[in-house]
Structure formats: C-alpha cells, structure tokens
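I'd like to go over a predicted model; first the sequence, then the structure.
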Amino acid sequence: MRPKRATQERAPIVCHKRARLEQSRTPGASNAARRGLAGLIAAVGLLVAAAPANALDKVTFGANWLADAEAGGFYQAVVDGTYQKYGLDVTIMQGGPHSNGGLYLLMGKIEFFMGGDMVGDFIAADEDLPMVVVAAEFQKDPQAILSHPGVGLDKWTDLPNASTAFVSQSALNSFYVWMRAVWGFRNDNVKPYNFNSAPFIADKHSIQQAYATSEPFAIERQGGFDPNLFLLYDYGFASYSTTIVTRRDLVQKRPDLVQRFVDASAIGWYHYLYGDNRKANELIEKDNPDMTDEQIAFSIGKMKKYGIVDSGDAMQLGIGAMTDARMKSFFDELVKAKLVKPDADYKKTYTLQFVNKGVGVELEPH
C-alpha cells in the first residue's frame, strides 16, 4: 500500500508576561529604566520579525499504494501550493504491498490515511477503533472485473461461467464474497491473482479483478487487446473509495485542521483533473520511478471516463462528498452478502462534518 510527521501545534512566537518595573524617584534611575524598557521592546521586535508570520501545521498523509495518478489530487495540492494556502505543510508518505498506513495512523505517526472502499470500515464498525472517514475523494470504487472480448464473456451475467477467476486473497474476503452471494460467482474456479496479468492474458476464457484505471493499460500493451471492463459500481457494489481517514481525537481537538486538509485536498483534485498537472505528475514519477507519463495519462483518462472522482453527489456537493443514504445503501448490500451484521453501528465509521460544502465546484469545467 502507499504513505510522515506528527502534527505540530501552533505556538505563539512570544509569550507575554505582565511585569512590574520598579522606578526610583531619582532622575538617573528613571532614565536607566526607560533605556532598559526600550531595549526589551527592541529585542521583542526582532524576535517577532524573525519568526514566520503564519507557521504552517505539519501533517503527514499516508497513501495506500505507490505514487500514481489515483493519488494525483493530493500531489497536486502539494506542488501548486494549495495546502500551503490552507496553512498546511503536507508530506505524502507512499505506501506499498507491505506497508500498513492504518497502523501508523493509530500509532499517531501520521495524521491522515488514504482508505480504500468502505468494506473494512463497516466490518470493523463494532470494534471501536479510534478512526473515522472524513471524506471520499472517489465517488466510485475503480474496482472492476476484466474479461476477453468475443469468447462468450461479454456480459456481466456471463462472467460466473469463466473457466478461471484470478482473484487476490484480500478480494476473497471482500468484494468477491458479495459477487458470490449476489451474482452467483464461484469459488471452485478461483486462482490467486498476484497483480500480474500474464496468466489472464494467456487464458482467453478467464476473468481477472482489476483497477479500472490501472491493469487495462498493461493488458492493452502486453496482450494486444482491449479487455471488457465491468465496473463493480455499476452492478451494486456502490462503495466510496480513496477515503480520507483520521483519528477521532484529531476530529475532536483539531477540527479546523481536518477541515483545511479536506478542503485543500478537494481543490487539489479539481486542479489535477482539469488544470495543469505536470508538476504533480513529475513528483509522482520521482516518488515512484516505475510510473510513466503514458500510464498516468491513461489513468486520468479513465477517472474522467468513468466518473470515478467527479460524478454523482460530488457534482453539486463537491469532491469528497458523502451522504447517509449512499452509506446505508452500500451497508445493505454487505448485509445481503453476510459480510456485516445487520445491527452493526456502521454510522460511527464516518462523519459528514467536513464535506458537502461545495468547496471547489466552481473549478469544474461546464
């Protein structure tokens, strides 16, 4: 997965203490006292002049994967100064396959973490974890299933008949449970997906899990064909994704900081999707040397095509939007699949306190 520093509380530059100057009744002593006071005032002035007028709050955002376009809005807000305008000095800590940003968040090593879909949050609803989702940058989870065209696997309802389903271990405990329960997908044809599409390319009658913005790019180039793509969102797996997660204590003690990070991140996404994103992409490629201009352009194109970031409620409420109705609808789907208990207190896993304010909507092209 992808993600550095603890929040630095703002402190006053100078601590003012009330002091009493004893003045002698003799003129010489009075002049000395005046000179001493003038010197003190001058020293304080120098201290204030040397200090930054507005100290930035240092925060670390832990990404859940290596740097890529799917984190582009956050990188954009770093490079174009949006975070700085909101009083934030943000460090993005990359994730990867062996990182655990959620643990870093719990330990207080980072302030914000990039979550995935809401499945894990709802499953853990009754565990009283001190974390809460404060925004959802993706209105649609990019999770998808791919198939080869023209071999009888061209419709969603054909897919359970595939000879092989390449599915990761984590998916077997998440969305694939829903696929089996609701749509009749099977376990007997499952083979492990290790984020290498070569086995799928070789087996024309197979299907494979994928991120709509990622794997199809490699398959088009390595396999020489454009795979069928079925976005799980379109068939009922309507989770938010790329969420912003923080600790409850930060929400309670520093709501202003949380609000500024949520707002600046939303604006970063508008700038990344619709503005000049070259510097953000340069930083992404610096952090992740395996990333290419072509892959980034592909991912941005797919995010726009499928309305991953800017669609649905986000069109009016702003990027990051969440609603109770949408959360309940997805929770009900997971109950149907027996992934969560019907009485789970799922509402405590998120808060609408910081979203749905229309921040940045004027930046969307019309």
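In hand now; what should we look at?

please make it C-alpha for all contacts and neighbour counts, starting now.
OK.

how far does the helix or strand hosting A325 sit from the chain's center?
When secondary structure is defined by DSSP states H and E, A325 falls within helix 324-336. Per CA atoms, centre = their mean, to the nearest Å, the displacement of helix 324-336 from the mean C-alpha position of its chain is 21 Å.

buried residues in it?
327, 330-335 (16 or more other CA atoms under 10 Å).

can you list contacts of that helix?
Residues from elsewhere that reach helix 324-336 (CA atoms under 8 Å, 6 or more residues apart in numbering): 119, 122, 178, 181-182, 236-239, 340-342, 346.

same thing but at 10 Å, please
With CA atoms under 10 Å, 6 or more residues apart in numbering as the test, helix 324-336 has contacts from 118-119, 122-123, 174-175, 177-178, 181-182, 236-240, 313, 337-344, 346-347, 350-352.

now a ChimeraX select for only the buried ones of the residues you listed.
Selecting only the buried entries of those in ChimeraX, with 16+ other CA under 10 Å as the criterion:
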select :118,119,122,123,174,175,177,178,181,237,238,239,240,313,337,339,340,341,344,346,350,351
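
another one to put next to it:
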Amino acid sequence: MSQPTSTRKTKIRRAARCAAVALATTVTGSAAMAQDALSLRLNWTMKGEFTPFVVAASKGFFAEQDLDVTVKEGSGATLALQSVATGQDDFAYVPSVQVIQAINGGMPIQAIATVSKVDSMGMVARPGVTLATPADLQGKKVEIAASSTFNNIWDAFAAKNEIDKDAVEVVAVNPGARFGLLLSGQVDVLADIFITNELPVLEAKAGESLDHIAVGDFGFPIIGYTLVARSEMIESQPEVVRRFLDAAKEGFEFVSANPADAAEIAVAAYPEQLMPEATIGQVEALNAFLAEGSPSALFVGSDEGWQATLETLKDTGVIDAFEAPGSYYTNAFVTND
C-alpha cells in the first residue's frame, strides 16, 4: 500500500536534514583534525647536526602534535631570520650571534628555545700537526675566513690567550677549497670551523682523528644554536609554538638516545647530501655539545648564559650594545618534563 504524499515528503525532508547534519559533522571533524602547516628554515644546507628535525618529521613527532612541518634548507643565518621576520617561514634554527645582531637591528623575532648552551665554534689541524691549546697556532699557517664570526673575535682571542699574532700566518682562501688545502698540507689549521659540522667531515676524509680545540674552552663561551620565531606568531599562536617545540624536543631526545638509528634516518631522507660516516660523527658531536653548559634541561636558557654571551660579543666588538637577556630569548614555551 502506497504512503500518502505528505508522509513521503516529511520523510524526505527528515532524510535531507540528517544528511546535512552528517555532512556538517564530517566537515567540522575534518577541520578539527587538520594539521597546522608550518615551515622550519635551517641556516644552511642539510647536515648531520640537523638530524633531530629530520627525525621529528620522519617518525611522526610533528604529526602527533597536529603539525605538518616542512624542513627547509637555508643559505645563511641572516637570510633564515629575515625569512621568519617577514612571515615567509615560521621558525628558524640559527646560532645566537646572528639572533642577537638581528634583534639589535630591530628585527621582530625572539629565541623560543636555547638549544646549544655552548657554541661548537672551533679549530682543526691537519694530520700530523699538534693543536692542543691556542699557543699552538704560533708558527702555523692558519685559515680564517673574512666573513666568519671567528674573524670578528680573532684579535680579542689572541690577546686573551697571549698569542703572538706576528708568529701566526693568517690566510683567507676560497671557502670551497678549505678542506682540500688543509688535507693536502697547504694550510696547517682551519680556525673557523664548527666541531659539530666540519670536523666529522674532515676526519672522515682524512681517515683519522684530527687535533682540534673549541673556542669556548679558551675564554669565549657563547650560546650556540637556537630556535627562533617572529614576535607576532609568539603572541598570536602560543599553543602552536608550544606544540612545535614539544615535537622538536622529542626529535632531539630520540637522537640523544639512538644516535646510530637517527643518523640512518637522516641519511635515508637525504642520501645525496649526507654520507653515513660523517653523519654519525656529526650526530655524536651534536650530542656531546648538547650535554655541555647549563641549564641542563633541553631547550631551556638562562639569563646568566645569555648575559655572558652578550658581554662576550660586546667586548670583542661583534655588537655595540645590548638589552636585557629577556629581550632575546624566552623559556615560556618549553614544556618541562
């Protein structure tokens, strides 16, 4: 028996309303589950010391925080910071020196994590050359790039460590030729390397351990890498910033606990840029530097550490003046375990 027309219309209207509610629920649910699309700009091309971010992306740590993070290679700290300040990227991973210079210049950014409490800036000697203290630079041919941070502090470093500069032959070479000149014996020391980057690569090429020293061990302790965000994002999206740091922190913790596995993940993700032996060396060097300095808590900075860095940079002429440490960094978004 057929149903009255009015009854059929009523059922159709109810079905339509139910379908509309179901569709709305689906759309709303999808929106709630949508990941925040973010970008992290590195200060240079991919290298082993950036492995924690590769791990965070590859193992889904960012995704677990409802974040879709694109890790982008860079071409210098200053350009990375400019990209964040102008909103082209959301975060940058750069050394404290450039962060301080940028903020002093009015750039609207702040360090949201103090990653390396001690900078890995250092020097390395060619095979067969002793380099145990700064005094060993005397009588050597030493490469110092004109554009390097170390070039800015060379005079002060020499004075503090009582180096006779007249006894050191300083040369500047093409950046692309530095490794070859060192390993071929045409220069004795590269004085503007980073122990977490160039040293493992050079040792892999040389096939042996090389004498090296860290600048921070000889009177110039400064903070190393930081994570940076623009001021507007810090103010308007604090929970996004917090979730990003939680995921990045998990990446660093994984690398600390599983260096070999982490290096393997990085090499698999970037096979053309990363060589296995150098990458595991860079990861191990990164872990060693992350264990130095204070506070010991990952990503947490201190007024004392930033103040010491600011004073060192001012005393050596890298900066002319500085504000209170809180103008440069914050711990507000670091989750304490």
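Sure thing, it's come through. Keep in mind the model is a prediction, meaning the values are calculated, not measured.

average offset of the helix holding A325 of the first structure relative to the second structure?
Once fitted to the second structure, helix 324-336 of the first structure is off its aligned match by 1.1 Å on average (mean CA distance after the TM-score superposition for the first structure).

closest to G73 of the first structure out of the buried residues of helix 324-336 of the first structure?
M327 (23.3 Å; CA to CA).

alignment lookup: that closest one to the second structure.
By TM-score structural alignment, M327 of the first structure lines up with W306 in the second structure.

how much space between its match and A92 of the second structure?
18 Å (CA to CA, to the nearest Å).

same check on M233 of the second structure?
For M233 of the second structure, the distance to A92 of the second structure - CA to CA - is 13 Å.

need the overlap of contacts for these two.
Joint contacts of M233 of the second structure and A92 (CA under 10 Å, 6+ apart) are 84-85.

for the second structure, longest helix please?
Counting residues, the longest helix in the second structure under DSSP state H turns out to be helix 5-33.

closest to S214 of the first structure among the buried residues of helix 324-336 of the first structure?
Ranked by distance to S214 of the first structure (CA to CA), the buried residues of helix 324-336 of the first structure are led by F330 at 24.2 Å.

what is the burial count for P142 of the first structure?
28 (other CA atoms under 10 Å).

translate it into the numbering of the second structure.
Correspondence of P142 of the first structure to the second structure, assessed by TM-score structural alignment: S120.

S148 of the second structure versus its match, what's the distance?
14 Å.

find residues that contact each of those two.
Common contacts of S120 of the second structure and S148 (CA under 10 Å, 6+ apart): I193.

buried residues of the helix or strand containing V251 of the first structure, list them for me.
Here V251 of the first structure, judged by DSSP H and E, is contained in helix 248-253. For helix 248-253 of the first structure, the neighbour count (16+ other CA under 10 Å) marks 248, 250-251 as buried.

now do stretch 268-275 of the second structure
274-275.

just how off-centre is it within its chain?
The answer for stretch 268-275 of the second structure is 18 Å, by CA atoms, centre = their mean.

contacts for that stretch, please.
With CA under 10 Å, 6+ apart, stretch 268-275 of the second structure has contacts from 45-48, 51, 54-55, 58, 201, 204, 262-267, 276, 279-280.
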